[in-house]
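*Asks:* just a sequence and a predicted model for now, questions to come.
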Amino acid sequence: MREIVMLLVVAFGLGQSDTLPLKVTGLVPVPKPDLTQFELVVQTQLGQVEAGLQGTDDPTQLSLYLGEAGRHYHAYQLMASAKACYQNAILLDPNNAKWVYLLASLYRQEGLFDLARHYFVESLQLAPDYTSAWIQLGDISMEQGKIDDAEAVFKRALELDPEAVAAEVGLGRVAMEQDRPKDAIALFERALAQVPRADRLHYLIGTAYRAMGDREQANRHLAQAGRIGVRTPDPVLDALRELVISVSGYMTEGKKAFGAGDYDSAIQFFTKVIEIDNTNAEAHVNLGSALTLANRSDEAFKVFLAATELNNPPAELFYNLGFLFAQKGDFSSAEKQFKTVLNMEPTDQAAALLLGQVLEAQQKTDEAKSHYRIQMEAFPTNLDITFRLGFLLLQDDDFAGFSQLIASLSDESLRTHMDLAHLAARFWATSPDESLRDGARAVATMRWVLTQSQAPKALESMALACAVTGECDLAIIWIKKAIAAVDEQDPLSQRFRLVLRQFQATNCQQGG
């Protein structure tokens, strides 16, 4: 296979001026990368690496230089040059597992799974106890539909390292492919217990519950799904990060670490950017965000505050600062930050929603309602804003106003937002103004809500909806379900039992 790779490189016609001159013959031509795209410090760093390549004709020494050059190029995403260096290092030293593993990882990064599989297998023949290689091989097996192979590989990884959470997740994915969702849930939940912040696991758990037909559990987990996954430490690949010394490189590595949920590493990289360029507003925003998610909010707060003194700070800075002020209970300061965001970015719907909520928190109800109405005109499809306005209207006993608000929504639109649909259905079932009740619509809407959640309050709302349509037997069945869904010591239990007694005493004639 290596000979084929060599022929492919030659076939692209790389001339002498396009390649780095090497003093050992019979090697793959190494494309000479354009270093002018990098900062001067990186040009110097990579220039020294290239000088080392060209300075020896000793095959053993050159294999080390080539491997290290490959690592440096790999770190800066100069893939063609990195690939050729790894290939040559392997040709000169075929027993060095590190170069084989790095080449396999590079091929995987490029989506060349057959080549990646070949070299991962070869690396494991040389270093059979390297857990990360087993996990990567398992992931590739899954990508290629080799489910049985993946299962064996992930099991081997766990034998080597019982705390390799990524392997446990891999076995969960295998279980899903083998139609064993119950086993998958056990594996995913065990992984989540070990890495609670890996909120991407909630998506996998939710999908497994959906496969079992448990919609309530599925929706509960899917609602918590995020982007942070699990990852087993990989000393060989992780060491590439340490080679990066540029602002752009640190930013890239910081963002990679942030996306993977490795906030400690992200903090280190963004801090390095600021040490080089303390006017870099993006780095301040990213550092503060990483600190926040690492539960270091006080440090994040200081970073964000300092960044407000920079020239042209981005809207994201004020958004994050507003979020932290709100978290601290300083809603007045949070209000100022979110208003700043909207002055800079009038279409920022998240800031618009949070501004309304901090106005609510300050009991500025009229201002909040006015704000929500303005935002509804700007974002008519944002039902989070509609829900907040509707909640305030009911809180102020403005039943006609709420009725008018939801009358503007189609059933199809309403059934894309569970909380708003539930609020509307409960209103149609229990409005003090009986002329505004609509039992049939309440029942129909609650049927949809209950496909999304079997929460006790939803069961109660369905009971109230049935009661207002005169279906008292059904109403009693639903309120009994609500009672059974809560602990006897729960305050809701007493409320539900009172509703049941009212139903039984009045035959539901008053609609609950």
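*Replies:* Nice, thanks for sending it over. Numbers count the residues shown, from 1 in each chain.

*Asks:* C-alpha only now, for contacts and for neighbours.
*Replies:* Fine.

*Asks:* residues near residue 443, how many?
*Replies:* 24 (other CA atoms under 10 Å).

*Asks:* mind listing what it touches?
*Replies:* 425, 462, 465, 466 (CA atoms under 8 Å, 6 or more residues apart in numbering).

*Asks:* what sits closest to the second one if chain neighbours are left out?
*Replies:* If I follow you right, that is residue 462. With sequence-adjacent residues excluded and distances taken as CA to CA, 6 or more residues apart in numbering, residue 462 is closest to residue 446, at 5.8 Å.

*Asks:* then residue 334?
*Replies:* Here the residue nearest residue 334, using CA to CA, 6+ apart, is residue 322, at 4.2 Å.

*Asks:* nearest to residue 377 among the contacts of residue 443?
*Replies:* residue 425 (23.7 Å; CA to CA).

*Asks:* just checking, the closest one touches residue 464?
*Replies:* No: the criterion here is CA atoms under 8 Å, and residue 425 misses it with residue 464 at 9.4 Å.

*Asks:* neighbour-wise, which of these two wins?
*Replies:* Between residue 425 and residue 464, residue 464 has the larger neighbour count (other CA under 10 Å), namely 32 against 29.

*Asks:* what about the more buried one, which SS state?
*Replies:* Here residue 464 is recorded as helix under DSSP: H, G, I helix; E, B strand; the rest coil.

*Asks:* quick check: it vs residue 496, distance?
*Replies:* Relative to residue 496, residue 464 is positioned 11 Å away (CA to CA, to the nearest Å).

*Asks:* ok, residue 100 next?
*Replies:* Remark: distance between residue 100 and residue 496 (CA to CA) = 66 Å.

*Asks:* same check on residue 338?
*Replies:* 40 Å.

*Asks:* ok, those two, which is more surrounded?
*Replies:* residue 338 (28 against 22).

*Asks:* name the helix or strand for that one, please.
*Replies:* If you go by DSSP states H and E, residue 338 is part of helix 331-344.

*Asks:* what angle do the helix or strand that comes right after that helix and helix 331-344 make?
*Replies:* Next along the chain after helix 331-344, taking DSSP H and E as the criterion, comes helix 349-361. Per axes from the mean of the first three to the mean of the last three CA atoms, to 10 degrees, the angle that helix 349-361 makes with helix 331-344 is 150 degrees.

*Asks:* show me what helix 349-361 is packed up against.
*Replies:* Here helix 349-361 touches helix 331-344, helix 365-378, going by 3 or more CA pairs under 8 Å, 6 or more residues apart in numbering; DSSP states H and E.

*Asks:* let's see it at 6 Å
*Replies:* helix 331-344 (3 or more CA pairs under 6 Å, 6 or more residues apart in numbering; DSSP states H and E).

*Asks:* circling back: for the helix holding residue 338, buried residues please.
*Replies:* 331, 333, 334, 335, 337, 338, 339, 340, 341, 342 (16 or more other CA atoms under 10 Å).

*Asks:* from those, pick the one nearest residue 28.
*Replies:* Of all these, residue 28 sits closest to residue 341, with 53.7 Å by CA to CA.

*Asks:* second one coming, line it up with the first:
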Amino acid sequence: MGPRPNGPDELDRIGLTKAVNGGCTHGSHAEKQVGRVIIALILAALASTSCSTQPDSDLVEFPVAEEPVLPDLKDIDEGLADYITVRHNQVIQYPTSGSERGRLAMTYDVNNWSRQSIPVYEQAHLLDPYEFMWPYFVAHQNAKIGEYEEAVGMIEVALTIDPDYSAAWLWLGTWLLRLDRFDDAELAFERAYSIDQSFYSIVGKARVKLMSGNSQESIDLLEPLRVKTLHPEIFRLLATAYNDLGRSNEANVARALSKQEAALNWPDPIVIRREKHIRGFGGRLARAQRLLQANRVEESLRELLSLRTQYGDRPSLVSTLAWAYSAQGETTMAMETLQIGIESSPEHQPYYTQLGDLVSLTGNLDTAEGLLRKSVELNESDSEAHLRLGIVLMQQQRFDEAISAFNAVLDIGSSAIAEAHLHLGTIEGYRQQWDEAARHLKRTIELNPRHIAAHERLCYVYIEARQFDELDAALLWTQQLAIPPENFAQVLKYRDEVLANSE
């Protein structure tokens, strides 16, 4: 593992490196090489004035790192194997370059070769001890395998290089909590907050308070955040804190709202830098899908079109490309892409589900129905195909057939069950079967307590059924979900109208 800056002399050298690099520790390889040359010349000049008889070869001693071992690449994607070979050869050609070692380490890291990445990151840090990324990435790798003491040590090294990177302080606080170092963790989260005032650091401090037995202080930090975000982690922490204080009703509501699985991920631009080294079909496709989920549609499309040029119309690629076109509002391009996919792979069932769903958005329900029935024919156990077919049939007011499709979803069992109950409740509400409608909508809410549409529709069902006690309880839940104010006002207005007409 590389040396850690220690004491004022080391910190002064860090400051000198920053000054040479224009105050930036993340400069280009060329800039850093210039910086090192200048530092070497300064040190050499100082050495020559203090000891003029010292041989020139001893003036500046550059660190030496071991040559990395090239792993066996015969069974991996050809594009990835070629890129690893190129990066490895660059290291051999420039053995004193920390940047080249770092690029090789990042290549291993983001292509699921974590074990190979750690020693190469450490070599990069040895050669380039003032670059923030190398100890930072070693820290992440240590944390990934549960070595939190080592992770804390390395991220502290990184923070001596750049003490103003908020994400690093958040990670430091998180890993210190794993070690039950509550006071140190709180200081780390406070430092993060002083940099960018993000709610992530507030959640971190709330975790510290909760884990150290200060539940009320945790609640005081978390409750204001409910107005800003409905992230499940906030409600999970609140549920625990409320329960600690015996506030069971509030704990039950918070616990229900925390059911959805979602990690609390803060922005970390330096970690994202590694992604440019992703190679191979699977890795690049996964990156394009992550970009889509993050609503970075243009970047995703560029990656997908590049993959298509290189790998052709692979089904997973075609489906993702159609998804990207649809996200960009280019429905026609999305449908044409899927039609090309069907022509080349007519038995690939997911194409028909995806295309049928897109066609239904154009209002051509007969064609959409045909595509979705073909999808069900090819794979009767695909609950998503049954769900989409049921929605199209419901739009055509063919309710009995729609109910059969939604019941098929319930029989198969999948994440689509909540939506199937939602639509069954909607149909029963249309038929004025209020008890059945309420039963299905409540089941949707049990499966997904944060489903705003289900809560809204349940309120309307209770109003129509004149079940005002149940309505009051439902309205409390709806308020907890931060329903759009205009929607909530509309529910109350309709309730008041019904009450007035009932008198």
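*Replies:* Sure, I can see it. The model shown is predicted, which means the values in this text are computed figures rather than measured ones.

*Asks:* if we can go back for a sec, most neighbours of all the contacts of residue 443 of the first structure, which one?
*Replies:* Neighbour max across those (other CA under 10 Å) = residue 465, 34 neighbours.

*Asks:* in contact with the nearest residue to that residue once chain neighbours are set aside, which residues?
*Replies:* Nearest residue to residue 465 of the first structure, sequence neighbours excluded (CA to CA, 6+ apart): residue 429, at 4.8 Å. For residue 429 of the first structure, the contact set (CA atoms under 6 Å, 6 or more residues apart in numbering) comprises 437, 439, 442, 464, 465, 468.

*Asks:* and these as CSV, adding distance to residue 65 of the first structure?
*Replies:* Formatted as CSV, the contacts of residue 429 of the first structure follow (distance: CA to CA, whole Å):
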residue, distance to residue 65 of the first structure
437, 79
439, 78
442, 73
464, 76
465, 76
468, 81
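
*Asks:* among these, which pair sits farthest apart?
*Replies:* The largest separation in the contacts of residue 429 of the first structure, counting by CA to CA, is between 437 and 464 at 11.4 Å.

*Asks:* which helix or strand contains the residue nearest to residue 465 of the first structure?
*Replies:* helix 418-430.

*Asks:* likewise residue 414 of the second structure?
*Replies:* Per DSSP H and E, there is no helix or strand for residue 414 of the second structure.

*Asks:* residue 384 of the second structure versus that one, what's the distance?
*Replies:* Distance from residue 414 of the second structure to residue 384 of the second structure, by CA to CA: 9 Å.

*Asks:* out of the two, which sits in the more crowded spot?
*Replies:* residue 384 (23 against 12).

*Asks:* spatially nearest residue to the more buried one (excluding sequence neighbours)?
*Replies:* Using CA to CA, 6+ apart, the closest residue to residue 384 of the second structure is residue 416 (6.5 Å).

*Asks:* where in the first structure does the lengthiest helix in the second structure fall?
*Replies:* Identified as the longest helix of the second structure according to DSSP state H is helix 29-50. Counting by TM-score structural alignment, helix 29-50 of the second structure lines up with no residues of the first structure.

*Asks:* tell me how far that helix is from the chain's mean position?
*Replies:* The chain centre lies 42 Å from the centre of helix 29-50 of the second structure; the measure is CA atoms, centre = their mean, to the nearest Å.

*Asks:* other SSEs contacting that helix?
*Replies:* Helix 29-50 of the second structure packs on no helix or strand, going by 3+ CA pairs under 6 Å, 6+ apart.

*Asks:* the residue sitting nearest the centre point of the first structure is in what secondary structure piece?
*Replies:* Residue closest to the average C-alpha location in the first structure (CA atoms, centre = their mean): residue 227, at 1.1 Å. Secondary structure from DSSP H and E places residue 227 of the first structure outside every helix and strand.

*Asks:* mind checking how far it is from residue 138 of the first structure?
*Replies:* 21 Å.

*Asks:* where do the helices of the stretch 1-150 of the first structure begin and end?
*Replies:* Listed in chain order, the helices of the stretch 1-150 of the first structure (DSSP state H, counting those that start in this stretch) span 2-11, 40-54, 59-75, 79-92, 97-109, 113-126, 131-143, 147-160.

*Asks:* for these, which one sits closest to residue 244 of the first structure?
*Replies:* Judging those by CA to CA, what sits closest to residue 244 of the first structure is helix 59-75, at 6.4 Å.

*Asks:* what residues of that closest one count as buried?
*Replies:* Residues of helix 59-75 of the first structure classed as buried: 59, 61-75 (neighbour count, 16+ other CA under 10 Å).

*Asks:* equivalent analysis for stretch 202-220 of the second structure, please.
*Replies:* Applying 16+ other CA under 10 Å to stretch 202-220 of the second structure flags 202-211, 215-216, 218-219 as buried.

*Asks:* just give me the closest of those residues to residue 409 of the second structure.
*Replies:* Using CA to CA, those come closest to residue 409 of the second structure at residue 203, 37.9 Å.

*Asks:* which helix or strand contains that closest one?
*Replies:* helix 199-211.

*Asks:* tell me the angle that helix makes with helix 166-178.
*Replies:* Counting by the same axes, to 10 degrees, helix 199-211 of the second structure lies at 10 degrees to helix 166-178.

*Asks:* following helix 199-211 of the second structure in sequence, what is the next regular element?
*Replies:* helix 215-222.

*Asks:* which residues are contacting that following helix?
*Replies:* Looking at what lies outside helix 215-222 of the second structure - CA under 6 Å, 6+ apart - the contacts are 206, 209, 210, 241.

*Asks:* one step back: show me what the residue nearest to residue 462 of the first structure aligns to in the second structure.
*Replies:* Checking with TM-score structural alignment, residue 446 of the first structure has no match.

*Asks:* and residue 467 of the first structure, by the same measure?
*Replies:* By TM-score structural alignment, residue 467 of the first structure lines up with nothing in the second structure.

*Asks:* what distance do you get for residue 467 of the first structure to residue 428 of the first structure?
*Replies:* In terms of CA to CA, residue 467 of the first structure sits 12 Å off from residue 428 of the first structure.

*Asks:* what's the answer for residue 204 of the first structure, then?
*Replies:* Taking CA to CA, one finds residue 204 of the first structure at 36 Å from residue 428 of the first structure.

*Asks:* and what of residue 309 of the first structure?
*Replies:* 51 Å.

*Asks:* which one's more surrounded, the two?
*Replies:* Between residue 309 of the first structure and residue 428, counted using other CA under 10 Å, the more crowded position is residue 428 (26 against 11).

*Asks:* no further questions, thank you.
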